[in-house]
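In: Whatever this is, show me its structure:
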Amino acid sequence: MTEGNFVDYVKVHVASGNGGKGSTHLHREKYVPKGGPDGGDGGRGGHVILKGNESLWTLLHFKFKRHFKAGHGEHGSKNRSSGADGADVYLEVPLGTVVKDSLTGEVLMEITENGQEEKIVEGGMGGRGNWHFKTSTNQTPRYAQPGIPGQERDITLELKVLADVGLVGFPNAGKSTLLSVLTSAKPKIADYPFTTLKPNLGIVKYREFKSFVMADIPGIIEGAAEGKGLGHYFLRHIERNSILLFLIPADSTDVSQEYMILLNELKNYNPELLDKDRLVAISKADLLDEELMEEMRKEVKKDLKEVPFTFISSVSQFGLQQLKDTLWGLLNE
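Out: Here you go, the predicted model:
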């Protein structure tokens, strides 16, 4: 999936159908001159329904069509025949989609399960036909209910990527390279900051045909929680990840300080993110000899205390199996 095809934020306009009118028909038949009222009910208007689809990874299909309108209910007719209900419109969205009211910003619902269906706007009820209003004193009512109009609404769809492991790090930390080595994903890789502009997903194959999903989130910079850099456009994707894998290159001036800056940005954005399991991977370990690695290990262990860490190299594939073992263990504790 290319970056241009990854759409994680769209605004759409939805409208449900009007209810059909009830009929005011009076029964007329040869030899039955006063058959009485037999007007049927109007059909209900169509709903607009959101449906979770685990096969979708993006909101790309809303990029070129953003107005959706359900069908109107048909009017009632004679012989107490009810009008047909209006056709419902189903909008399929990827799992992890948050639905907000565009005007108020209120969160209306979240789609997190495959096949989950939620009505976003309900169709108008059909009007009742005149036979409902027949009484002993008014045996030929010549009125019926009109249908109730449908509803219209502007909604915002935001995708928060559903992944088991989210990669967190500064630009150029090697997140895309790690994802390309561990999975069959082909993210854009280049030697400049913010090469990755949209999250990339990949499936990591584990032992005995097991697997888990990893997401490469665009790089964090200081002040990201306040909207600097790519700001909230990527931080919201981290909220759905079970484990946060902090990637810090071995040639960093201060591994512990870099980790604390990243952690602070997550805390400023949403303090609940600190409740997630964390693992620090010191990448580009092929730049270190054994003596340097041991020295750095002692220093990092002293500074990070309880946070587990490991050394890896995506280029030489050093420590990658151990990394997968650790992540699998955290996922299945």
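In: rest of the way, CA atoms for contacts and neighbours
Out: Fine.
In: ok, R28 - contacts?
Out: By Cα atoms under 8 Å, 6 or more residues apart in numbering, R28 lies in contact with K34, G35.
In: so how far is G36 from it?
Out: Remark: distance between R28 and G36 (Cα to Cα, to the nearest Å) = 8 Å.
In: this one next, for a side-by-side:
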Amino acid sequence: MASSNFIDYVKINARSGNGGAGALHFRREKHVEKGGPDGGDGGRGGHVILKGNAQLWTLLHLKYTKHVKAFDGKAGEGGRRSGPIGKDIILEVPLGTIARNSETGEELFEITEDGQEVILLKGGRGGMGNDHFKSATNQTPQHAQPGEPGLEEWVILELKVLADVGLVGFPNAGKSTLLSVVSAAKPEIADYPFTTLVPNLGVVSYRDYKSFVMADIPGIIEGASQGKGLGLRFLRHIERNSILLFMVPADSEDIKAEYETLIQELKIYNPSLLDKNRILAVSKTDVLTDQEKVSLREKLPENITTLLISAITQEGIEQLKDKVWELINSPFPVK
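Out: Below is the predicted model of the structure:
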């Protein structure tokens, strides 16, 4: 997934179709000189619909789609013939897409299943023909309803990446390197901050042909919950992961303090994130001697499972997969 091709936020102007007008018509045949009203109903306007597609990972295909308009319903006709319904417009979106009102920010709904369809804007109702308005006292109604106008709104579509495990850490914690080693994903890797600017997803193979999805998400920085750095873009994707894998490099000045900073940023943004199962992986341990590893273990945070790993030497990688699989399949938070 190339960085330039990952779009997780678009704003579109959506318009549903107008309803067709009801017909004002009277039956007129050779042997029926004064037939009654027989105006048909107008067709409803087309809906604007969002549909989940599990094969999509980005909103790129909607990036340049600023205006979306469904088709209008057609007017009714004589002989009680209803007008055709306006054609719906269906926008396919990745799973994890949320629709929001652009003015209030209110969440309208979320697409989470493949094939799920939700009406974003309903088309206007078709008007009733004059056949509906006949009565004992009014046998020749001169009235038919116009169709209802469609709706128009600016809507925000926001993607939150769906994955089993999300990698959480400061820039250069080794998240991209880990993902490239345990999966077929090819994230950009370099020794400078914010190499990863968009989420990368990788399918990690596990024992007995099992697998799980891991997301390498842009590195957090202190102050991300206030929007610093990549800030809220990063935190939005973290919300959708089943478990959180915190990563701190072995050469960090204070591993415990770095971990606590990461926890604090998540807590400020959304306290419920701390209810997720989590693991701490100390990365880049290939630079340490055996004695340094012993000393390092004495400085690790308490109350969290911590593993020492190296993507280069593969140290601790299998144990990490085992622990991830255990927590993914645990019905309750494991502390």
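In: for Q264 of the second structure, helix, strand, or coil?
Out: The assignment at Q264 of the second structure comes out as helix when based on DSSP: H, G, I helix; E, B strand; the rest coil.
In: Would you mind finding the match for it in the first structure?
Out: In the first structure, the residue matched to Q264 of the second structure (TM-score structural alignment) is N264.
In: Tell me how many other residues crowd that match.
Out: Neighbours of N264 of the first structure under the rule other Cα atoms under 10 Å: 17.
In: what's the answer for the one 10 residues further on, then?
Out: As a burial measure, the neighbour count of L274 of the first structure was computed by other Cα under 10 Å and equals 13.
In: Next: the one 4 residues further on.
Out: Using other Cα under 10 Å, R278 of the first structure is surrounded by 20 other residues.
In: got the contact list for it?
Out: Taking Cα under 8 Å, 6+ apart, we find R278 of the first structure in contact with I243, L244, L245, F246, V307, P308.
In: One more: F212 of the first structure?
Out: By Cα under 8 Å, 6+ apart, F212 of the first structure lies in contact with A163, D164, V165, I203, V204, K205, Y206.
In: buried ones in the host helix or strand of it?
Out: Following DSSP states H and E, one finds F212 of the first structure within strand 211-216. The neighbour-count check on strand 211-216 of the first structure (16 or more other Cα atoms under 10 Å) flags F212, V213, M214, A215, D216 as buried.
In: Can you tell me which of the contacts of R278 of the first structure is closest to V181 of the first structure?
Out: L245 (15.5 Å; Cα to Cα).
In: Let me see the ranges of the helices in the stretch 51-200 of the first structure.
Out: Taking DSSP state H, counting those that start in this stretch, the helices of the stretch 51-200 of the first structure run over residues 175-182.
In: What is the burial count for V32 of the second structure?
Out: 9.
In: In the first structure, what residue corresponds to it?
Out: In the first structure, V32 of the second structure lands on V32 (TM-score structural alignment).
In: residues contacting whatever residue of the second structure lines up with K198 of the first structure?
Out: Under the alignment (TM-score structural alignment), K198 of the first structure pairs with V198 of the second structure. Under the criterion of Cα under 8 Å, 6+ apart, the neighbours of V198 of the second structure are S3, F6, I217, P218.
In: which of these still touch in the first structure?
Out: Among the contacts of V198 of the second structure, the contacts conserved in the first structure (both residues aligned by TM-score structural alignment, their matches' Cα atoms under 8 Å) are S3, F6, I217, P218.
In: quick one: secondary structure of the last one?
Out: Reducing the assignment to helix, strand or coil with three-state DSSP, the entry for P218 of the second structure is coil.
In: that older thread, go through the contacts of F212 of the first structure and single out the one with the most neighbours.
Out: Busiest of the contacts of F212 of the first structure [other Cα under 10 Å] is V165, holding 26 neighbours.
In: Distance of that one relative to L247 of the first structure?
Out: Relative to L247 of the first structure, V165 of the first structure is positioned 12 Å away (Cα to Cα).
In: Pull out the buried members of the contacts of R278 of the first structure.
Out: I243, L244, L245, F246.
In: still on that earlier bit, which helix or strand lies directly C-terminal to the strand holding F212 of the first structure?
Out: For strand 211-216 of the first structure, the following helix or strand on the C-terminal side (DSSP H and E) is helix 232-238.
In: Mean per-residue distance, that following helix versus the second structure.
Out: Superposed on the second structure, helix 232-238 of the first structure shows a mean distance of 0.7 Å to its aligned residues (mean Cα distance after the TM-score superposition for the first structure).
In: post-alignment, the next helix or strand after that helix versus the second structure, mean distance?
Out: Using DSSP H and E, the helix or strand that directly follows helix 232-238 of the first structure along the chain is strand 243-249. For strand 243-249 of the first structure, the mean deviation from the second structure after alignment is 0.6 Å (mean Cα distance after the TM-score superposition for the first structure).
In: what does strand 243-249 of the first structure contact?
Out: Residues contacting strand 243-249 of the first structure (Cα under 8 Å, 6+ apart): 164-170, 173-175, 238, 255, 258-259, 276-285, 327, 330-331.
In: just the buried members of the residues you listed?
Out: Taking 16+ other Cα under 10 Å as the criterion, what is buried in the contacts of strand 243-249 of the first structure is 164-170, 173-175, 238, 255, 258-259, 277-285, 327.
In: From those residues, which land in strands?
Out: Among those, the residues falling in strands (DSSP state E) are V165, G166, L167, V168, D277, R278, L279, V280, A281, I282, S283.
In: what about the closest residue to G169 of the first structure other than its chain neighbours, neighbour count?
Out: Once flanking residues are discounted, G169 of the first structure sits nearest to L247: 5.1 Å by Cα to Cα, 6 or more residues apart in numbering. By other Cα under 10 Å, 28 other residues sit near L247 of the first structure.
In: give me every residue that touches P84 of the second structure.
Out: P84 of the second structure sits in contact with G42, G43, R44, G73, K74, A75, where contact means Cα under 8 Å, 6+ apart.
In: Equivalent analysis for W131 of the first structure, please.
Out: T24, G36, P37, D38, G39, G40, R80, P141.
In: With H143 of the second structure instead?
Out: Contacts of H143 of the second structure by Cα under 8 Å, 6+ apart are L24, G129, N130, F133.
In: Pipe these into JSON lines and attach distance to L60 of the second structure and neighbour count per row.
Out: Shown next, in JSON lines, are the contacts of H143 of the second structure (distance: Cα to Cα, whole Å; neighbours: other Cα atoms under 10 Å):
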{"residue": "L24", "distance to L60 of the second structure": "47", "neighbour count": "22"}
{"residue": "G129", "distance to L60 of the second structure": "44", "neighbour count": "30"}
{"residue": "N130", "distance to L60 of the second structure": "47", "neighbour count": "26"}
{"residue": "F133", "distance to L60 of the second structure": "50", "neighbour count": "17"}
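In: Thank you, goodbye.
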